[in-house]
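Enquirer: pasting the sequence and the predicted coordinates here, then a few questions.
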Amino acid sequence: MKKILPLLAAYLVLALSSFIMLRPDVVGYQVGDKVVDFKLKNVDGKLVSLADNKAAKGYIVVFTCNTCPYAQAYESRILALHQKYASQGYPVVAINPNDPSVAPGDSFAEMQKRAKAKQYGFPYLQDETQQIAKQYGATRTPHLYVVARQGADFVVRYIGAIDDNSEDATLVKTKYLENAMTDILAGKPATVNSTKAIGCSIKWKRA
């Protein structure tokens, strides 16, 4: 037994080390933080940044993808959020952080197909290096961040989930994102500014 315990401990350390290598330590932005702008490739081949839209009061930044069942379940709700809030100055910007070598269905070509098939009215960007997902602290698909313009900067006002039912939109009881947007559009801090994102783990690049 004494010989087995050190061996088990060694295996445990190795397993934990492998886990840490496969899943980066993601901390990211907190509510109130200023975000660093980015330039990411859209499905139309053009580079997109937050600064591009001078009329935007802010953005609903959504880390999502093609392949995750949760992302698929929320897709129509994300489309509805853009339709509702873009005219109020808060358009959706969707970012796919998944490594296509891990999830081939999340390749740029597949992103283009899905955006066309689902008629996305918002940019669908590829975070090829995964640097933006790490900066934001995104860990799931979908994972949402509302950023509001403050002078020349954009500041995080909400982080987390869209609502409280990841499977069936008809069973939603609390619309976290919409409640936060009601406060933000009224010029107030979101009463609930952070919730737990529920979805698939981001497919990080292999070490």
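Expert: Sure thing, it's come through.

Enquirer: C-alpha only now, for contacts and for neighbours.
Expert: OK.

Enquirer: report the central residue of this structure.
Expert: A centroid search over the chain (C-alpha atoms, centre = their mean) returns Phe63, at 2.1 Å, as the residue closest to the centre.

Enquirer: helices of the chain, start to end?
Expert: Taking DSSP state H as the criterion, the chain contains helices spanning 4-22, 69-85, 108-117, 131-136, 176-185.

Enquirer: can you lay out those helices as CSV showing mean neighbour count?
Expert: Formatted as CSV, the helices of the chain follow (neighbours: other C-alpha atoms under 10 Å):
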stretch, mean neighbour count
helix 4-22, 12
helix 69-85, 18
helix 108-117, 16
helix 131-136, 18
helix 176-185, 19
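
Enquirer: still on that earlier bit, for the residue nearest to the centre of the chain, give its distance to Ala103.
Expert: To Ala103, Phe63 is 15 Å away according to C-alpha to C-alpha, to the nearest Å.

Enquirer: next one: Pro97
Expert: Using C-alpha to C-alpha, Pro97 is found at 11 Å from Ala103.

Enquirer: what sits in contact with each of the two?
Expert: Here Pro97 and Ala103 share the contacting residues Lys203, scored by C-alpha atoms under 8 Å, 6 or more residues apart in numbering.

Enquirer: of those two, who's got more company?
Expert: Just comparing Pro97 and Ala103: by other C-alpha atoms under 10 Å the higher neighbour count belongs to Pro97, 28 against 16.

Enquirer: take a look at this one as well, against the first:
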Amino acid sequence: MKKTIKLISAACMVLLISAFTISKTGGSGGYKIGDIAEDFSLKNIDGNMVSLADYKDAKGYIVTFTCNTCPYAVMYEDRIIALDKKYAPKGYPVIAIMPNDTNIKPDDDLDAMKKRAKEKGFTFPYLIDKEQTVFPKYGATKTPHMFVLKKTKKGNVVKYIGAIDDNYKDASAVTTKYVEEAVDALLAGEEIKEKETKAIGCSIKVAKATSSVN
């Protein structure tokens, strides 16, 4: 009887941990294509709080969840910088958000973010999701994980979710630039051909006791 009770208790604990992990990582939900993305207020590397609403003249946003420590994110940094330089003047600025738990990844803390942004010459805000409340709403699970939003009267509509392009290893070998094609279609008033792709990158790091990341 005691053994049975222990087994039931263990099973319940596993279920609770799994449920919490899913809620933290966005694995069971997050925004879908066509959803309205809530605004947020997150600290930038310059100490200021930044919201999407601050960009009065924006037509939309290229939101990326990224970090300093993931090799995939590092390989994509130059391409993210290029996206901002190309599309911010057209009304689609890049908004970068660092979602990792810095207790697990101390090299992703705010000081490290400031240093990395200066080294790379980031032209966009680099925000920290310190309380890890924003990335689960988006359903982001990787770094990098991209979301293209279109500003409308109803709110910021999610138009694209997924990868930046189809070759994380070599920018020169890319054949399909998913984010660029999505933004170009929106600027032209056309339908996006590929609205959702699989994000390739490192798992977002959450509390060790509940994390399913590697």
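Expert: All right, it came through fine. Just so we're clear, the structure is a prediction, and the values are computed from it rather than from any experiment.

Enquirer: what sits against the alignment partner in the first structure of Pro144 of the second structure?
Expert: Aligning on TM-score structural alignment places Pro144 of the second structure opposite Pro142 in the first structure. Pro142 of the first structure sits next to Val62, Phe63, Thr64, Cys65, Tyr70, Ala71, Tyr74, Ala161, Ala197, Ile198, Gly199, Cys200 when contact means C-alpha under 8 Å, 6+ apart.

Enquirer: cutoff 10 Å now
Expert: Listed by C-alpha atoms under 10 Å, 6 or more residues apart in numbering, the contact partners of Pro142 of the first structure are 61-65, 68-75, 78, 94-96, 160-162, 166, 197-202.

Enquirer: and if you look at Ser18 of the first structure?
Expert: Each residue near Ser18 of the first structure by C-alpha under 10 Å, 6+ apart is listed here: Leu12, Ala207.

Enquirer: Ser49 of the first structure contacts Val35, correct?
Expert: No - between Ser49 of the first structure and Val35 there is no contact, the gap being 11.8 Å when judged by C-alpha atoms under 10 Å.

Enquirer: these two: which is more packed in?
Expert: Val35 (18 against 15).

Enquirer: alignment lookup: the more buried one to the second structure.
Expert: In the second structure, Val35 of the first structure lands on Ala37 (TM-score structural alignment).

Enquirer: these two touch, right, that match and Val157?
Expert: Yes - using C-alpha under 10 Å, Ala37 of the second structure is in contact with Val157, at 6.2 Å.

Enquirer: any residues in contact with both of these two?
Expert: Common neighbours of Ala37 of the second structure and Val157, using C-alpha under 10 Å, 6+ apart, are Tyr31, Leu149, Lys150, Lys151.

Enquirer: which ones are touching the residue nearest to the second one when sequence neighbours are not counted?
Expert: Spatial nearest neighbour of Leu149 of the second structure, excluding adjacent residues (C-alpha to C-alpha, 6 or more residues apart in numbering): Val158 at 4.6 Å. Listed by C-alpha under 10 Å, 6+ apart, the contact set of Val158 of the second structure reads 31-37, 60-61, 138, 147-151, 195.

Enquirer: just the buried residues out of these, in ChimeraX syntax.
Expert: Listed next is the ChimeraX selection for buried residues among the contacts of Val158 of the second structure, using 16 or more other C-alpha atoms under 10 Å:
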select :31,32,36,37,60,61,138,147,148,149,150,151,195
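
Enquirer: cool, now which of the contacts of Val158 of the second structure survive the switch to the first structure?
Expert: Shared contacts between this structure and the first structure among the contacts of Val158 of the second structure (both residues aligned by TM-score structural alignment, their matches' C-alpha atoms under 10 Å) comprise 31-37, 60-61, 138, 147-151, 195.

Enquirer: thanks a lot, see you next time.
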